[in-house]
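Engineer: based on what follows, work out the 3D shape:
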Amino acid sequence: MMIAVMAVAALGLLGVAHWYLWRRLVRDVSRPGGGYRRTGTVLAFLLPALMLLAVVGGRAFPLAVERWFAWPGYLWMAVGIYLLLALLAGEALRPLLRRLHRRFHPRLHLDLHRRRTVATAPAPAAAAPVTVPATPEPAAQPPVETAEPVAAAEPAEPGAEASRRLFVSRLVAGGAAAVAVGVVGNGTYGVLRGPRLKHVTVPLAKLPRAAHGYRIAVVSDIHLGPILGRAHTRRIVDTINSVQPDLVTVVGDLVDGTVPELGPAARPLADLRARDGAYFVTGNHEYFSGAAPWVEFVRELGVHPLENARVELPWFDLAGVNDIAGTAQGQGPDYDRALGDRDRARAAVLMAHQPVTVHDSVRHGVDLQLSGHTHGGQLWPGNYLAELANPTVAGLERYGDTQLYVTRGAGAWGPPVRVGAPSDITVVTLASLRA
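Structural biologist: From the prediction side, this is the model:
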């Protein structure tokens, strides 16, 4: 019942938002019956429909069909968000723009002033009766009264004011469209270009001197699906291999689909090269399409899954836990299994997709947790919403004796767009306090 109520509320909000966009971008800037208004009205229904199909397409359609909805639907989602924000900002500018227009177009202002003067001027008072004095001859004439003048009719809405409103509406709408298209275009280029390398140094008290400078490549949220495919994976693999890391960690949300659909897109992961290998943990999106087949598939590619498990590397313990989303399927995180019997004198690095598990890591004596999931907010101002649900949205923070590093991820979910949260692959360099 609650899900149904939330769905109805979301659809209602979507409808109100698109009515506002139609009003400001179509109705207020066009003449009734014109081709622009007809086209804009059709798009006001078609674009949100494509967006809804893109959101539900992964569970309702095969990947080949989903691609037809994903590109236009998700791009409109991003463009619509920034159109809405820009138009709302434009509401505050409308009074100023009208005053500026009146100042720099005085003829229109004077015309408007004259029209209003005529419309509001009081009618002249009725003339007093005029009496002609009597004379002996001819006979006295009756008094003659002048007729009252007819008051000027109240004019309709002045044309100058209508022209001014149309000019301001078109200026605001055009500016909002330019801002939205520019922001989304730049954000789309950033995703399709591929993630950039980010370098972070993390000191660990228990790390031996011999491991000082050990480098871990951290990649998360690749999100292979109807938009990002094999070429995206290849860019990521080439970027990681270019820095020759000691270890590669793939921290969940690799895919949005099944192995038969997206296995070929993930296959370049077999080319990852690192001295101590590559490791993988599940994210919440793996459980949407079936995590077990993906675990086996990445194992075949030479990437080692850590399902609530631990491996003892020469200088520290590397552990991994399943994502919280696996709990409903009996495959949730098990910290006791992954970390319960380890030697706490050794440093421990934990792979866990969601940052919210950091408090479990603190209780189990983890020195460093590597996470993703948040995308850094992906679309500003989404970072403020992400802060409500995650202890850390991006970057390095300390919780007790545990440090948490959250990468913004290498891909994008939904719109292939990032604004204010560029994608990254992070090279975490471990530093020994004994060095």
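Engineer: rest of the way, CA atoms for contacts and neighbours
Structural biologist: Will do.
Engineer: wait, a strand at residue 318?
Structural biologist: Yes - assessed with DSSP: H, G, I helix; E, B strand; the rest coil, residue 318 lies in a strand.
Engineer: right, and it touches residue 349 too?
Structural biologist: Yes - counting by C-alpha atoms under 8 Å, residue 318 does reach residue 349; the two are 5.0 Å apart.
Engineer: those helices in the stretch 1-150 of the chain, which residues are they?
Structural biologist: Per DSSP state H, counting those that start in this stretch, the stretch 1-150 of the chain carries helices over the ranges 2-25, 35-60, 63-104, 106-120.
Engineer: residue 111: neighbouring residues, count only.
Structural biologist: 15 (other C-alpha atoms under 10 Å).
Engineer: what does the one 5 residues further on give?
Structural biologist: Summarising burial for residue 116: neighbours were counted as other C-alpha under 10 Å, giving 15.
Engineer: now do it against residue 38, distance only.
Structural biologist: Residue 116 is 34 Å from residue 38, where distance means C-alpha to C-alpha, to the nearest Å.
Engineer: kindly report the same for residue 262.
Structural biologist: Taken as C-alpha to C-alpha, the span from residue 262 to residue 38 is 40 Å.
Engineer: then residue 90?
Structural biologist: 24 Å.
Engineer: neighbour count: residue 262 and residue 38, which is higher?
Structural biologist: Between residue 262 and residue 38, residue 262 has the larger neighbour count (other C-alpha under 10 Å), namely 19 against 15.
Engineer: ok so, going back, can you list the helices of the stretch 1-150 of the chain in a markdown table and add distance to residue 267?
Structural biologist: Compiled in a markdown table, these are given as follows (distance: least, C-alpha to C-alpha, whole Å):
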| stretch | distance to residue 267 |
| --- | --- |
| helix 2-25 | 37 |
| helix 35-60 | 21 |
| helix 63-104 | 17 |
| helix 106-120 | 67 |
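Engineer: now stretch 155-171: buried residues?
Structural biologist: The neighbour-count check on stretch 155-171 (16 or more other C-alpha atoms under 10 Å) flags 160-161, 164-165, 167-171 as buried.
Engineer: ok, now stretch 377-392?
Structural biologist: Under 16+ other C-alpha under 10 Å, the buried positions of stretch 377-392 are 377-379, 382-383, 386, 390-392.
Engineer: before we compare anything, build this one as well:
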Amino acid sequence: MRWIIFIFIYFLINFYSFQSLRTITRSNWVLIGYVIVSIAILVNLIYQLSQPNPEGGFTGGRGYAIGFMLAFMAGNLISMLFMFGEDIGRVIVAVFQKVTTPAESFSLPSRRKFISQIAMGIAAIPFASLLYGMYEGRYNFKVLKYTLHFEDLPDSFNGYRVAQISDIHSGSFDNKKKIEYAIDLINEQEADTVLFTGDLVNNLADEMTPWTRTFANIKSKDGVFSVLGNHDYGDYVSWNSDRERLANVQAVKDVHAKMGWNLLLNEHRFIEKNGERIALVGVENWGTGGFKKKGDLDKAGQGLSPGDFKILMSHDPSYWQEKIKTDPNNYQLTLSGHTHGMQFGIEIPGWFKWSPVQYRYENWAGIYEEFGRYINVNRGFGFLAYPGRVGIWPEISVIELRKGPKPA
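Structural biologist: Okay, the predicted model is just below:
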């Protein structure tokens, strides 16, 4: 039934785009070509989603099928809005003419060619953008730099630089050179430490097999520290037994060790300089809306005091809203990921930032401050489901810690 409803809506939307195209051109080849493409995209999606998928997720052919459908539907929806609006106007004009001249028969005015041209022109923007996001945008890595000031930062850590990456989703990658370039980009930042905030894989530990050596090349003076994200627990796969699922989770944890990363599971470590120290705290995933809740902030911070300077890694930013930002143990800086910025949006740095994901998450991309405490939500390193990024590019965050009050 869901497929029937979807197919009906799909062809209804396409009908309006077809009408728009027919107003612009009378070429039967163009119209036939449009119909063939419409049917091919739908058939491919149904075929890909009907295939066995023991690994779960939406990668490979499934991901591209979803991507092409999103691009095609986005353009057609824009076109439909214009055409539907014109239809309302046509009906109003026809009714008015019938009322004012009863002797005349009721007839709709013809569609206006320039309206169809505008509709198709604007519709081409999201269509082309989503295709670009699939072929270029997903590897369009950006380094975003921030400077944060803390009065309680130990003097020895003034100028300390933290690089953050998140949401690798290694099972989605298909271009080793692009990933190697991104690893080089991380190392070029010469950060004092690199912190990874979860979702190493889409579902299975084996997804990291081709990439373990590549990510093991990430270097920093004080090492790489990491936490788990919701996808690292393998909850989106149908396992034969719970024992099999737990074995996969352990294998994911083992990959961190193979790469030389320090995985923090509701625990903390200290970094010391000149007799002073800061704490790196890592909690397991905790998220609202049905996501896994294994994070235990109290356990992770056991033994720490409010006076200790702390950097907390928590994959899902909803934990910051739920508990971290008001916790009496005073977590000065939290690093999260998870949202991907929905891999789609519009950003004009310093001026404007929008993505549909903001209606789901209060903290979804970049730096936020409440109660004198900060959170950075990394936009993610990889991609999932839609195999691309538009406007919300893959991110490497670099945060410099500075001693002193926040500048006015």
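Engineer: TM-score for these two?
Structural biologist: Superposed pair, TM-score by TM-score structural alignment, normalised by the length of the second structure: 0.76. Supporting alignment: 370 aligned residues with a C-alpha RMSD of 3.9 Å.
Engineer: of all the helices of the stretch 1-150 of the first structure, which one is nearest residue 369 of the first structure?
Structural biologist: With C-alpha to C-alpha as the criterion, residue 369 of the first structure lies closest to helix 35-60 of the helices of the stretch 1-150 of the first structure, at 30.7 Å.
Engineer: how far away from the center of its chain is the closest one?
Structural biologist: On the basis of C-alpha atoms, centre = their mean, to the nearest Å, helix 35-60 of the first structure sits 18 Å off its chain's mean C-alpha point.
Engineer: and for stretch 72-90 of the second structure?
Structural biologist: Distance, centroid of stretch 72-90 of the second structure to centroid of chain: 28 Å (C-alpha atoms, centre = their mean).
Engineer: same check on stretch 179-195 of the first structure?
Structural biologist: Distance, centroid of stretch 179-195 of the first structure to centroid of chain: 12 Å (C-alpha atoms, centre = their mean).
Engineer: which residues are contacting that stretch?
Structural biologist: With contact meaning C-alpha atoms under 8 Å, 6 or more residues apart in numbering, stretch 179-195 of the first structure is reached by 75, 78-80, 82-83, 86, 232, 235-236, 410-412, 416-419, 422-425.
Engineer: over to stretch 207-223 of the second structure?
Structural biologist: Contacts of stretch 207-223 of the second structure (C-alpha under 8 Å, 6+ apart): 170-171, 179-180, 183-184, 186-187, 190-194, 200-201, 224, 255, 258-262, 271.
Engineer: just the buried ones from those, in ChimeraX syntax?
Structural biologist: Buried residues among these (16+ other C-alpha under 10 Å), as a ChimeraX selection:
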select :170,171,179,183,186,187,190,191,192,193,194,200,201,224,255,259,260,261,262
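Engineer: can you tell me what residue 405 of the first structure aligns to in the second structure?
Structural biologist: Residue 405 of the first structure maps onto residue 376 in the second structure, with residues paired by TM-score structural alignment.
Engineer: my guess is that match is in a strand, correct?
Structural biologist: Yes - per three-state DSSP, residue 376 of the second structure lies within a strand segment.
Engineer: show me the contacts for it.
Structural biologist: 333-336, 365-368.
Engineer: same thing with residue 107 of the first structure?
Structural biologist: Residue 107 of the first structure neighbours (C-alpha under 8 Å, 6+ apart): none.
Engineer: and for stretch 337-350 of the first structure, what span of the second structure is it aligned with?
Structural biologist: Counting by TM-score structural alignment, stretch 337-350 of the first structure corresponds to residues 299-312.
Engineer: same check, this time on stretch 201-217 of the first structure
Structural biologist: Stretch 201-217 of the first structure maps onto residues 147-163 of the second structure, going by TM-score structural alignment.
Engineer: wait, what's in contact with residue 331 of the second structure?
Structural biologist: Contact analysis of residue 331 of the second structure by C-alpha under 8 Å, 6+ apart lists 306, 309-312, 324-325, 373.
Engineer: that should have said residue 74 of the second structure, apologies.
Structural biologist: Shown in contact with residue 74 of the second structure (C-alpha under 8 Å, 6+ apart): 123, 126-127.
Engineer: any idea which of these has the most stuff around it?
Structural biologist: residue 123 (24 neighbours).
Engineer: thought residue 364 was touching residue 358 of the second structure, still the case?
Structural biologist: Yes - using C-alpha under 8 Å, residue 358 of the second structure makes contact with residue 364 at a distance of 6.1 Å.
Engineer: in the second structure, which residue is most central in space?
Structural biologist: residue 340 (1.9 Å; C-alpha atoms, centre = their mean).
Engineer: so what's the aligned residue in the first structure for that one closest to, chain neighbours aside?
Structural biologist: Using TM-score structural alignment, the partner of residue 340 of the second structure in the first structure is residue 375. Among residues not flanking residue 375 of the first structure along the chain, residue 408 sits closest, at 4.2 Å (C-alpha to C-alpha, 6 or more residues apart in numbering).
Engineer: what do you get for residue 45 of the second structure?
Structural biologist: residue 65 (5.1 Å).
Engineer: now residue 369 of the second structure
Structural biologist: Nearest one to residue 369 of the second structure, counting by C-alpha to C-alpha, 6+ apart, is residue 375 at 6.5 Å.
Engineer: shouldn't the one you found be in contact with residue 321?
Structural biologist: No - Residue 375 of the second structure is beyond contact range of residue 321, at 9.9 Å (criterion: C-alpha under 8 Å).
Engineer: the two: which has the busier surroundings?
Structural biologist: More neighbours surround residue 375 than the other of residue 375 of the second structure and residue 321, with 27 against 15 (other C-alpha under 10 Å).
Engineer: ok, now which ones touch the more buried one?
Structural biologist: Neighbours of residue 375 of the second structure in contact, by C-alpha under 8 Å, 6+ apart: 320, 333-336, 366-369.
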